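K.L.:
I would like to see how this sequence folds:
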Amino acid sequence: MDQNNFDEIIKRSLNIRQKYHEIEIQQNGGEWTLEQDALAYLTDAGLVGRNIMSYEKTWSKKDSNAELEHKLGENIWWLIVLADRAGIDIKEALDKFLTKTEKLF
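P.N.:
Below is the predicted model:
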């Protein structure tokens, strides 16, 4: 993926999160906190696990492949959102992680 595509993904992700903030304000009188976002991410991460189990045929669930694809995308979206809210450049964080990990091998 080239840099421009990732920049566009980040932009789209943050725009979607802003729309959710607007719904939260209407429903709850305020935006979710960073902690609430992290908890929502963890819930979705757990659902990835269940859908992987279904993919591996160790958990019975119909139509889990489509849900697995959706939840994998959603988890990436959450990581972009969490990084932004924590003031972390996700591109830089990923590059640092990859560089550090590559050096291990």
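K.L.:
Please make it C-alpha for all contacts and neighbour counts, starting now.
P.N.:
Noted.
K.L.:
Pull the residues that contact stretch 14-21.
P.N.:
Here stretch 14-21 makes contact (Cα atoms under 8 Å, 6 or more residues apart in numbering) with 30, 31, 32, 80, 81.
K.L.:
What residues does the last one make contact with?
P.N.:
Contact analysis of residue 81 by Cα under 8 Å, 6+ apart lists 13, 14, 17.
K.L.:
Second input sequence below; structure requested for side-by-side comparison:
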Amino acid sequence: MEMKYHGKEWTVEEDALAFLTDAGLVGRLTMYQQERWPKGGDSVSELEHKLSECTWWLIVLAERMNIDICDALQIFLTKTEKQLVD
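P.N.:
Below you'll find the predicted structure:
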């Protein structure tokens, strides 16, 4: 899409902003799902889509910044578990 509409690939910064936009939409869809924000339509499928899209964006961002997201997640989970036990 980026090539079609802009003639070049987005920068990492633009990808990060796209992720943040989608994360904000997750917030709104969550509020609707919890009956705290009015919205029409099929919010469950939209929320599922946006949650999945945010996960995809995080993977893309990690790859573009040369971060092994699987290793980073494992380190984070190990550290967090240790903090919860201590």
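K.L.:
just to revisit the earlier point, narrow the contacts of residue 81 of structure 1 to just the buried residues.
P.N.:
13, 14, 17 (16 or more other Cα atoms under 10 Å).
K.L.:
Can you redo the residues you listed as JSON lines, where the extra columns are distance to residue 40 of structure 1 and secondary structure?
P.N.:
Below are those laid out as JSON lines (distance: Cα to Cα, whole Å; DSSP: H, G, I helix; E, B strand; the rest coil):
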{"residue": "13", "distance to residue 40 of structure 1": "15", "secondary structure": "helix"}
{"residue": "14", "distance to residue 40 of structure 1": "16", "secondary structure": "helix"}
{"residue": "17", "distance to residue 40 of structure 1": "12", "secondary structure": "helix"}
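K.L.:
what's near enough to touch the spatially most central residue of structure 2?
P.N.:
Structure 2 has residue 54 as the residue nearest its centroid, 2.1 Å off, counting by Cα atoms, centre = their mean. Residue 54 of structure 2 makes contact with 19, 22, 23, according to Cα under 8 Å, 6+ apart.
K.L.:
No further queries at this time; thank you.
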